[in-house]
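1. Below is the structure, and that's it, no one-letter string:
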């Protein structure tokens, strides 16, 4: 009865006719069932996605999300291009690399403002390592060929004058498989993320060559801010489903806000037990090293796209010399609205 009286009062003032909806109303979603592909869901790189899923933030936005986990980001991208995924939680650089091939995808909410990727050399197979030149002809483990870890490896090697075809890249995934590959001696170096890297560091199994777990380290490696994990999709999906895209951005920004204030015990209780790799203390130690890399607001930094383009041009012949319109690789429109909602 009270609600009817309230609505009648609104009608009497003319507000409803003017297009003002009650505060709890939500724009109708064009699509409620969404398939998201990710490569290495257990990594901190993708932690905001897990938080949004585990805390029910997607459901709060009216979405029914199914997340498929692949061995690496390049595999997740293939799922999008093949039509089995609507959206990817993956590296921003893929939006540039695809535009160079006349395919357009766009990032619409940022998860990480630093890549968190670490290049490390095995102390087992390369105990006498002195410089990157020693890696010529060696096997380097990446999450998956063509993934963001592969991109980082190529960039670091290029700065030392080493071409991609002068090493052998091996896909090792982002969890126990990566650890096994290095410990068995099947690879000589690894480019991976936490918590894998912190575990290897603790056991003194690797030597760090290049580190992008903090903003300062990222800027030292790439020469500027480097956008990392994000949600991206095809231009056609975003154009056809603006309300659904906004709902996805809302859920992710909600998760980013939670991560800014969550305590260690809250984090441990929220993530799946398998993420901890059997060591809660180590997981929290790794989290303390990468927490700064999590975006606080979902916005892609102004200089970030140009940094990513320079990075790819340093070694990728398919990007070098191509006219890339960076404005078509991302939009902050949805993240800005989500920020306003969750301030």
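-> Yep, it's here. In this text the structure is predicted, and so the values were computed from the model without any measurement.
2. CA atoms for contacts and neighbours, from now on please.
-> Will do.
3. A strand includes residue 108, no?
-> Yes - under DSSP: H, G, I helix; E, B strand; the rest coil, residue 108 falls within a strand.
4. For it, give me its contacts.
-> Residues near residue 108 by CA atoms under 8 Å, 6 or more residues apart in numbering: 230-232, 245, 249, 330-335.
5. which one of the residues you listed is nearest residue 100?
-> Closest approach between the contacts of residue 108 and residue 100, by CA to CA: residue 330, at 14.8 Å.
6. Determine the number of other residues adjacent to the closest one.
-> Around residue 330 sit 24 other residues, with neighbours defined as other CA atoms under 10 Å.
7. Could you pull out the strands in the stretch 201-343 of the chain for me?
-> In the stretch 201-343 of the chain, the strands defined using DSSP state E, counting those that start in this stretch lie at 206-211, 229-234.
8. Include mean neighbour count when you put those into a markdown table, please.
-> Shown next, in a markdown table, are the strands of the stretch 201-343 of the chain (neighbours: other CA atoms under 10 Å):
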| stretch | mean neighbour count |
| --- | --- |
| strand 206-211 | 18 |
| strand 229-234 | 27 |
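9. Quick check: buried residues in stretch 207-223?
-> 207, 210-215, 217-218, 221-222 (16 or more other CA atoms under 10 Å).
10. Please list the outside residues in contact with that stretch.
-> 113-123, 156, 201, 224-226, 289-290, 292-293, 307, 311.
11. same question, stretch 278-294
-> With CA under 8 Å, 6+ apart as the criterion, stretch 278-294 contacts 44-45, 111-116, 194-195, 198-199, 213-215, 256, 264, 268, 276-277.
12. Go ahead and name everything in contact with stretch 154-167.
-> Against stretch 154-167 from outside (CA under 8 Å, 6+ apart): 132-133, 135-140, 210, 311-312, 314-315.
13. Could you pull out the helices in the stretch 201-343 of the chain for me?
-> With DSSP state H, counting those that start in this stretch, the ranges of helices along the stretch 201-343 of the chain come out as 215-222, 235-240, 242-261, 264-270, 280-290, 304-313, 333-341.
14. one more structure, for comparison:
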């Protein structure tokens, strides 16, 4: 046995111990569920780029999975699909697992796609040409991907800084692509909290003034006060316990995509991403990608301080979330991502 094999066996043994009662399958085990449905809200956005890459480049297929990916206007709608039994797994915001636990439901994130929310908020230079301060948004219509989504959470946090309560504005669900652009440009909304490439399109056209930006790690810290985990794959804890090999295969696909994205060049991105996601402008799409590249997860692991940041933020905007009643250890596991990291380390 080589020294490398000894180290790998030792690492796997440690991971098994860390997993407690939940012992994920090894890389050789076949998924218990080869066919399953995954719900996502706004798949064309960079927020979910690792999911798109894993799908388009066949990384999920290579793990023995056949996925039906159902795309919704926002993360809250994708979550509703899972709650209704229409999806097995959700690709959505980590903080949803906290909100679900506060409502007596046990969902767990098992691989991270983004280490920053990649959400920016801006005001319309058309309907608010004389904007000076966030208080100017009181009584205005603010576009979000869908009510209850992460874009809504960010908007609430930004507004709270100015003493504006959620009921003092009107949130409008506009999606994350053409619908968001249309609502903004027609004056249906006065401000927008959304993801790229939509924001970059509006910035390039000189139609929006950005007032808050979590597309970078620094901007994320400014808004949330610490690292804020974003997109992840999450599922009911019961599903994860019954289908560990399936969850491992999903985690492997995402971590493979994250590794690919670390070295992908412009031409690689253009070839891998569906043309429809680029909104008719490849150059602009690549410019937007460069803005958010740092926000993508590196290895699928949840950052140590991330869950606590998410809990503090949720407690500010969701009256059902009480920090003293949430067990963060039950909202995520790093065990699957650790195994996937070992598989794709070379």
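-> Nice, thanks for sending it over. Predicted, not measured: the structure shown is a model, and the values here were computed from it.
15. So which of the helices of the stretch 201-343 of the first structure is nearest residue 67 of the first structure?
-> Comparing those by CA to CA, helix 242-261 comes nearest, at 12.8 Å.
16. so which strand or helix has the residue lying farthest from the centre of the first structure?
-> In the first structure, residue 12 marks the outermost C-alpha relative to the chain mean, sitting 48.6 Å out by CA atoms, centre = their mean. Using DSSP states H and E, residue 12 of the first structure sits in helix 2-13.
17. Quick one: residues contacting the spatially most central residue of the first structure.
-> Geometric centre of the first structure, nearest residue: residue 229, 1.8 Å, by CA atoms, centre = their mean. The contact partners of residue 229 of the first structure, by CA under 8 Å, 6+ apart, come to 45-46, 89-92, 110-113, 115.
18. Not counting residues beside it along the chain, what's closest to the equivalent of it over in the second structure?
-> Mapped onto the second structure by TM-score structural alignment, residue 229 of the first structure lines up with residue 231. Closest residue to residue 231 of the second structure apart from its sequence neighbours, by CA to CA, 6 or more residues apart in numbering: residue 93 at 4.5 Å.
19. Residue 122 of the second structure too?
-> The shortest distance from residue 122 of the second structure to any non-neighbouring residue, by CA to CA, 6+ apart, is to residue 210 (4.0 Å).
20. counterpart of that neighbour in the first structure?
-> In the first structure, the residue matched to residue 210 of the second structure (TM-score structural alignment) is residue 208.
21. ok, now residue 119 of the second structure?
-> Under the alignment (TM-score structural alignment), residue 119 of the second structure maps onto residue 117 of the first structure.
22. repeat for residue 38 of the second structure
-> By TM-score structural alignment, residue 38 of the second structure lines up with residue 36 in the first structure.
23. Test my guess that that match contacts residue 79.
-> No - the criterion here is CA atoms under 8 Å, and residue 36 of the first structure misses it with residue 79 at 9.1 Å.
24. More neighbours: which of the two?
-> residue 36 (24 against 21).
25. what's the residue nearest to residue 231 of the second structure in contact with, if anything?
-> Contacts of residue 93 of the second structure by CA under 8 Å, 6+ apart are 75, 150, 229-232.
26. Tell me which residue of the first structure matches up with it.
-> Counting by TM-score structural alignment, residue 93 of the second structure lines up with residue 91 in the first structure.
27. same thing with residue 340 of the second structure?
-> Match for residue 340 of the second structure (TM-score structural alignment): residue 338.
28. What's the local residue count around residue 40 of the second structure?
-> 29.
29. The closest residue to residue 56 of the second structure other than its chain neighbours and residue 37 of the second structure: what is the separation?
-> Distances taken as CA to CA, 6+ apart put residue 272 closest to residue 56 of the second structure, at 6.3 Å, once the chain neighbours are dropped. Residue 272 of the second structure sits 22 Å away from residue 37 of the second structure, going by CA to CA, to the nearest Å.
30. now do residue 7 of the second structure
-> From residue 7 of the second structure across to residue 37 of the second structure, the span is 36 Å (CA to CA).
31. Tell me which of these two has more neighbours.
-> Neighbours per residue (other CA under 10 Å) separate residue 7 of the second structure from residue 37, with residue 37 holding more: 16 against 11.
32. and that one, what element?
-> With DSSP H and E as the criterion, residue 37 of the second structure is inside strand 35-41.
33. Can you name every helix or strand that that strand contacts?
-> strand 66-72, helix 75-83, strand 89-93 (3 or more CA pairs under 8 Å, 6 or more residues apart in numbering; DSSP states H and E).
34. so the longest one aligns onto which residues of the first structure?
-> Residue correspondence for helix 75-83 of the second structure in the first structure, counting by TM-score structural alignment: residues 73-81.
35. how close does that stretch sit to the second structure?
-> Taken over the aligned residues, the distance from stretch 73-81 of the first structure to the second structure averages 0.4 Å (mean CA distance after the TM-score superposition for the first structure).
36. Give the buried residues for that stretch.
-> For stretch 73-81 of the first structure, the neighbour count (16+ other CA under 10 Å) marks 73-77, 79-81 as buried.
37. ditto for stretch 130-142 of the second structure
-> Buried-residue list, stretch 130-142 of the second structure, by 16+ other CA under 10 Å: 134, 137-138, 140-142.
38. Ok, stretch 265-278 of the first structure next?
-> 267-268, 271, 275-276.
39. Quick one: the helices and strands packed on strand 35-41 of the second structure as JSON lines, columns for distance to residue 12 of the second structure too.
-> Shown next, in JSON lines, are those (distance: least, CA to CA, whole Å):
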{"stretch": "strand 66-72", "distance to residue 12 of the second structure": "27"}
{"stretch": "helix 75-83", "distance to residue 12 of the second structure": "32"}
{"stretch": "strand 89-93", "distance to residue 12 of the second structure": "25"}
